[in-house]
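Enquirer: Show me how the following folds:
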Amino acid sequence: MALQTWWLYVTAVFLISATPGPNMLHVMVQSIHHGPRRAIFSMAGLMSAVLLCLLASAAGLGALLKAAPMLYDALRYAGVAYLVWLGIKAWRAPVAASDAADPRTPPSARALYAAGLGTGLSNPKLIVFAAALFPQFLDTSRPFWTQLGILVASFVVIETFWYSVYALGGRSLARWLAPANRQRLFNRATGLMFIGFGGALLGHRV
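Expert: Next up, the predicted model:
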């Protein structure tokens, strides 16, 4: 892989990761509800999804999905259903008064990880990138595993940076969301955004 190809890849990943999507929204929401430290478990689930998608793409799953439209559609519909479910769950999330204790039981680390993993695997941006764009940066005339390691490590570093940015932003936003009416508005806006991401995935084909 030529250096200029790597720079092109890093630039593309940096911009794609920075734009708001299900992953970053999920990190911010978990940071608001449970704090940046517990949001780390959500980040771990999201990062696991990133690694699975990139490795699957490198193994040829992207080509398989293109060759088997029914399989791709099945995965796409499952992702749509999960994002819509997240949207409904966010819309209906309970709110707590600023002067009252939060009645919700904090989710376990395993639950946070599983939710992050599910969100990541249904993320339309990640699916499109892994299936359509990621393989384009692999030079077949050069050592495969070395290139794969560099590309995956670069993605992990950039993605972790943006997770941290959104998590810290969520911590700051949590103070503004203390009043119950603002929490309710945020929950409904978040719900609509997740449903919108589901709609985007429904209307897209690799």
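Enquirer: C-alpha from now on. contacts and neighbour counts both.
Expert: OK.
Enquirer: check which helix or strand covers Pro106.
Expert: In the assignment (DSSP states H and E), Pro106 maps to no helix and no strand.
Enquirer: mind listing the helices for the chain?
Expert: According to DSSP state H, the chain carries its helices in the segments 3-18, 22-34, 36-58, 61-67, 69-91, 109-121, 124-128, 144-176, 180-202.
Enquirer: For Ala100, find the nearest of those.
Expert: With CA to CA as the criterion, Ala100 lies closest to helix 180-202 of the helices of the chain, at 10.3 Å.
Enquirer: Tell me which other helices or strands the closest one touches.
Expert: The contact analysis (3 or more CA pairs under 8 Å, 6 or more residues apart in numbering; DSSP states H and E) places helix 180-202 against helix 22-34, helix 69-91, helix 124-128.
Enquirer: which residues touch the residue most central in space within the chain?
Expert: Centroid-nearest residue in the chain, with CA atoms, centre = their mean: Asn23, separated by 2.2 Å. Applying CA atoms under 8 Å, 6 or more residues apart in numbering, one finds that Asn23 lies in contact with Leu46, Gly116, Thr119, Gly120, Asn123.
Enquirer: One more sequence to fold, the one below, so I can look at both together:
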Amino acid sequence: MGAESWAAFALALLVALAVPGPDLVLVVHSATRGVREGASTAVGIVAGLMLHALLAAAGATALLVSAPGALTIVQLLGAGVLLWMGASMLRTTRSTELEAAKDFEHQSRGGYARGFVTNATNPKALLFFAAILPQFIGHGDGAKMRTVALCAAVVLGAGLWWAVTIALIRLFGFHRSPAADRIITLLGGVALLLIGVGLLASTAYGLISPYT
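Expert: Take a look at the predicted model:
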């Protein structure tokens, strides 16, 4: 790959990371509650990307997407995860102070798991590796090495992106205000619910439309 191809790929990756989605919601919410929780969530998200990268490098992503009903199952699973997490975040905003402290402690321990599950079941991440990545890999000699290099670039780029995101959130001082934390939790829960409902609706429409 030449410099122009790498620049185009970097731009595509930047756009994919910058578009608001469940990963961003989780990182922002976690980072306002502590650097450790934010970092744990980000590491979980990157681990989910590593899973996608390994599947893509092994050629399993293309097979998964082309398998009848496989993408639908991933979309439904992803929607279920988002609805559950969104409802959990909204529940914490209605908790008493003691219950909120317990929820905070529980969520701090589960940051990695939430990040991993959210990204691993995120159809957007799957489609990035299935649709965007192949455009830069091409065919012929060295295709396998280019796949590995691009997958590694995605993982490293995402890690850097989330590190900068956490640093900016802490720099602006959102973590110092209980009111800001509550508002971010509320907005984050609503956002996850809306994304989950939207994904569920688009999946249902895709299932129904062939018969209409």
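Enquirer: Got a TM-score for the two of them?
Expert: Superposed pair, TM-score by TM-score structural alignment, normalised by the length of structure 1: 0.83. Supporting alignment: 199 aligned residues with a CA RMSD of 2.6 Å.
Enquirer: Please point out which of the contacts of Asn23 of structure 1 structure 2 shares.
Expert: With both residues aligned by TM-score structural alignment, their matches' CA atoms under 8 Å, the contacts of the contacts of Asn23 of structure 1 that structure 2 also has are Leu46, Gly116, Thr119, Gly120.
Enquirer: What is the neighbour count of the third one?
Expert: When you say that, I think you mean Thr119 of structure 1. 24 (other CA atoms under 10 Å).
Enquirer: Can I get the helices of structure 1 in CSV including distance to Leu138 of structure 1?
Expert: What follows is the helices of structure 1, written out as CSV (distance: least, CA to CA, whole Å):
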stretch, distance to Leu138 of structure 1
helix 3-18, 9
helix 22-34, 25
helix 36-58, 9
helix 61-67, 13
helix 69-91, 23
helix 109-121, 22
helix 124-128, 16
helix 144-176, 7
helix 180-202, 26
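Enquirer: which one of these has the most crowded surroundings?
Expert: Of all those, helix 22-34 has the most neighbours on average by mean count of other CA atoms under 10 Å, namely a mean of 24.
Enquirer: angle of that helix against helix 69-91?
Expert: 30 degrees (axes from the mean of the first three to the mean of the last three CA atoms, to 10 degrees).
Enquirer: Return the distance of helix 22-34 of structure 1 from the chain's centre.
Expert: 10 Å (CA atoms, centre = their mean, to the nearest Å).
Enquirer: Isn't Pro124 of structure 1 up against Leu201?
Expert: Yes - counting by CA atoms under 8 Å, Leu201 is a contact partner of Pro124 of structure 1 at 5.3 Å.
Enquirer: which residues are common contacts for these two?
Expert: Common contact partners of Pro124 of structure 1 and Leu201 (CA under 8 Å, 6+ apart): none.
Enquirer: on that earlier part again, do you know which of the helices and strands packed on helix 180-202 of structure 1 lies nearest Pro106 of structure 1?
Expert: Between these, helix 22-34 lies closest to Pro106 of structure 1; by CA to CA that is 7.2 Å.
Enquirer: still on that earlier bit, right, and the pair among the contacts of Asn23 of structure 1 with maximum separation?
Expert: Taking CA to CA, the two most distant members of the contacts of Asn23 of structure 1 are Gly116 and Asn123; they sit 10.5 Å apart.
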